[in-house]
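Peer 1: How does the following fold in three dimensions:
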Amino acid sequence: MVGNKNQPKSVKINIGISTEDRSKIVEGLSRLLADSYTLYLMTHNFHWNVTGPQFNSLHNMFMQQYTEQWNALDIIAERIRALGFPAPGTYKQFVALASIQEVEGVPKATEMIQILVNAHEAVARTARSIFAVVDSANDQPTADVLTQRLDVHEKTAWMLRSLLEE
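Peer 2: Next comes the predicted model:
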């Protein structure tokens, strides 16, 4: 390869998924990463700022949730890298890619719970939206990541919704 000696040499990827399909999958995974990061940050913010009679239980639950989400970010980003593309990793990129909006101010505890329900459901929708291209490309590792993420977000949304019932 002729060119700048400081630039890494590109190595062809031949894993049985076309470049076009890998690109489409990565587009979806990038949106999932952005939604996941936004949800992580939102949950951590709520952990820091929750108040009221449910403080202790919500503070601890939010910590468990943001810790799980933090670990998931690496799994999603590394799958993007394994498919041969750079993972988005800046606030600017995440804001442009995410379907979840940041929360202004500090909501009350019950409102935090509802916001998190909506955010987990949004991440689940984003993950589910990628399956068509993943299935058609016969990409089982990405399907596995999506299935695991769907399980976590749907279960977490259910548990949070349960807190809102009378």
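
Peer 1: contacts, neighbours, all on C-alpha from now
Peer 2: Noted.

Peer 1: what residue is smack in the middle of the chain?
Peer 2: The chain has Ser36 as the residue nearest its centroid, 2.3 Å off, counting by Cα atoms, centre = their mean.

Peer 1: From Gly52, how far off is that one?
Peer 2: Per Cα to Cα, to the nearest Å, Ser36 is found 27 Å from Gly52.

Peer 1: three-state assignment of Ala87?
Peer 2: Secondary structure, DSSP: H, G, I helix; E, B strand; the rest coil: Ala87 is coil.

Peer 1: nope, Asn138 is what I was after
Peer 2: Going by three-state DSSP: Asn138 is coil.

Peer 1: swap in Asn45?
Peer 2: Assigned with three-state DSSP, Asn45 falls in the helix class.

Peer 1: how far away is it from Ser23?
Peer 2: With distances taken as Cα to Cα, Asn45 is found 33 Å from Ser23.

Peer 1: Check Ala137 too.
Peer 2: Using Cα to Cα, we find Ala137 at a distance of 11 Å from Ser23.

Peer 1: where do the contact lists of the two overlap?
Peer 2: Common contacts of Ala137 and Ser23 (Cα atoms under 8 Å, 6 or more residues apart in numbering): none found.

Peer 1: re the thing from before, show me what contacts the residue nearest to the centre of the chain?
Peer 2: By Cα under 8 Å, 6+ apart, the contact set of Ser36 is 69, 72-73, 123.

Peer 1: Which positions in stretch 126-141 come out as buried?
Peer 2: For stretch 126-141, a neighbour-count test (16 or more other Cα atoms under 10 Å) marks 126-128, 130-131, 133-134, 137, 139 as buried.

Peer 1: farthest-separated two in these?
Peer 2: Taking Cα to Cα as the measure, the buried residues of stretch 126-141 span a maximum distance of 17.9 Å, between Thr126 and Ala137.

Peer 1: Let's see this one next, to set against the first:
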Amino acid sequence: MSQQSNIDSLTHVLGQTFGLYVQTHGYHWNVEGPQFRQLHMLFEEQYQNLWEALDEIAERIRCLGAYAPGSLSELVALAGETPAAAQSAEAMVDALIAANSDMADTLREAITTAQDAGDEVSAGMLTDRLEWHEKELWMMKSSRK
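Peer 2: All right, here's what the predicted structure looks like:
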């Protein structure tokens, strides 16, 4: 696997993370209902983690000698499909379960790409991201039982 494929994979992860960040932050602002406080705080913790991850992923792309997407239009284009607005707290959690599951799948592919390119640093960073998303998935799925 080439280094360019690795950079492209990291750029895809960056864009998808950006999309999930915006989605999660919007849910934080708009959640309502009996679980308001709990979900408002959960979504805040999640979007803050995602925001920090954006910087880490972009800086890794720079370490590999490429330019990270630096404009809103580039990030929006990379973010993927815009999810439908969720109207209830339950729909928000369900949408975030789906989005984080998609993110975990993307991360698994990116880990393999990084390993194939011999980039253990990126593979480690992506594995840490996968661990975080899997834990968030477990917590959100558990809250829906």
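
Peer 1: What's the match for the residue nearest to the centre of structure 1 in structure 2?
Peer 2: Residue correspondence to structure 2 (TM-score structural alignment): Ser36 of structure 1 is matched to Thr17.

Peer 1: cool, Arg161 of structure 1 as well?
Peer 2: Checking TM-score structural alignment: Arg161 of structure 1 goes with Lys141.

Peer 1: you'd agree that match is up against Ile97?
Peer 2: Yes: Lys141 of structure 2 is in contact with Ile97 according to Cα atoms under 8 Å; the separation is 7.1 Å.

Peer 1: Neighbour count for the two, which is higher?
Peer 2: Using other Cα atoms under 10 Å, the more surrounded residue of Lys141 of structure 2 and Ile97 is Ile97, with 20 against 14.

Peer 1: How about the more buried one: what's its closest non-neighbour residue?
Peer 2: Nearest non-adjacent residue to Ile97 of structure 2, counting by Cα to Cα, 6 or more residues apart in numbering: Leu137, 6.0 Å away.

Peer 1: tell me which residues in the helix or strand harbouring that neighbour are buried?
Peer 2: Using DSSP states H and E, Leu137 of structure 2 sits within helix 120-143. Buried positions in helix 120-143 of structure 2, judged by neighbour count with 16+ other Cα under 10 Å: 122-123, 125-127, 129-130, 132-134, 136-137, 140.

Peer 1: Contacts for it, please.
Peer 2: 53, 60, 93, 97, 100-101, 103-104, 107-108, 110-112, 114-115.

Peer 1: mean deviation (superposed) between it and structure 1, please.
Peer 2: Following the fit onto structure 1, the mean deviation recorded for helix 120-143 of structure 2 is 0.7 Å by mean Cα distance after the TM-score superposition for structure 1.

Peer 1: Gln115 of structure 2 maps to what in structure 1?
Peer 2: Counting by TM-score structural alignment, Gln115 of structure 2 corresponds to Asp135 in structure 1.

Peer 1: OK, contacts around that match?
Peer 2: Contacts of Asp135 of structure 1 (Cα under 8 Å, 6+ apart): Ala143.

Peer 1: What is the mean deviation of the helix or strand hosting it from its aligned residues in structure 2?
Peer 2: Assigned by DSSP H and E, Asp135 of structure 1 belongs to helix 131-136. On superposition with structure 2, the mean distance recorded for helix 131-136 of structure 1 (mean Cα distance after the TM-score superposition for structure 1) is 2.1 Å.

Peer 1: Same question for stretch 114-123 of structure 1.
Peer 2: Following the fit onto structure 2, the mean deviation recorded for stretch 114-123 of structure 1 is 0.6 Å by mean Cα distance after the TM-score superposition for structure 1.

Peer 1: residues in structure 2 aligned with that stretch?
Peer 2: Aligned by TM-score structural alignment, stretch 114-123 of structure 1 falls on residues 94-103 of structure 2.

Peer 1: outside of that stretch, which residues touch it?
Peer 2: By Cα under 8 Å, 6+ apart, stretch 94-103 of structure 2 touches 13, 16-17, 20, 24, 83, 86, 133-134, 136-137, 140-141.

Peer 1: same check, this time on stretch 52-61 of structure 1
Peer 2: 46-48, 50, 109.

Peer 1: same thing but at 6 Å, please
Peer 2: His47 (Cα atoms under 6 Å, 6 or more residues apart in numbering).
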